[in-house]
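Asks: Sequence and predicted structure, then a few things I'm wondering about:
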Amino acid sequence: MTAEIERAAHAYCPVCTPDPGRGDLVTALCGATHPFWGRRERPVNNCPACEALAAGTVYPCGHTGSER
């Protein structure tokens, strides 16, 4: 895992990752897997791959952002 991945704020599927706990391994929309340390409302920098995938109507996992 690179420092860039650790610092970037990733987007997650709300169906695949409904309520992760701190330290749980999670996989972001871009495929990066790392421990979850909380959701940040206004991150310093966002993962550009996650932003592009979150803008689509269907996530790579097949779910949509409106499912829950």
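Replies: Structure received.

Asks: C-alpha only now, for contacts and for neighbours.
Replies: Fine.

Asks: any idea what sits nearest residue 58, other than its immediate chain neighbours?
Replies: Of all residues not flanking residue 58 in the chain, residue 64 sits nearest, at 4.7 Å (CA to CA, 6 or more residues apart in numbering).

Asks: what secondary structure does the one you found sit in?
Replies: The three-state assignment at residue 64 reads coil, by DSSP: H, G, I helix; E, B strand; the rest coil.

Asks: A further structure is provided below for comparison with the first:
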Amino acid sequence: MTAEIERAAHAYCPACNPDPGLGDPVTALCGATHPFWGRRERPVNNCPGCEAVVAKTAYPCGHTGGER
């Protein structure tokens, strides 16, 4: 994984991670595990792996983006 993707804003399944606290380890949709940095929208810096998963109907965990 490149440093650019390491610093990118990752997407997380809201059903699997309903209320992570800052610093809690969570697994992003691309499979990378990072401390949770808070929810933010940064289109320019989004992880391309996560964006590819979000574009699909279901996440690898079986949930969809609309589930909570």
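Replies: Everything's here; your move. None of the values given here were measured: they were computed from a predicted structure.

Asks: ok now do the residue nearest to residue 58 of structure 1, which residues does it touch?
Replies: Residue 64 of structure 1 makes contacts with 13, 57-58, as judged by CA atoms under 8 Å, 6 or more residues apart in numbering.

Asks: and what of residue 9 of structure 2?
Replies: Per CA under 8 Å, 6+ apart, neighbours of residue 9 of structure 2: 40-42, 45-47.

Asks: Residue 29 of structure 1: neighbour count?
Replies: Other residues within reach of residue 29 of structure 1, judged by other CA atoms under 10 Å, total 22.

Asks: tally of neighbours for the nearest residue to residue 25 of structure 2 once chain neighbours are set aside?
Replies: Computed as CA to CA, 6+ apart, the closest residue to residue 25 of structure 2 that is not its neighbour in sequence is residue 35, at 4.2 Å. Close neighbours of residue 35 of structure 2, defined as other CA under 10 Å, add up to 14.
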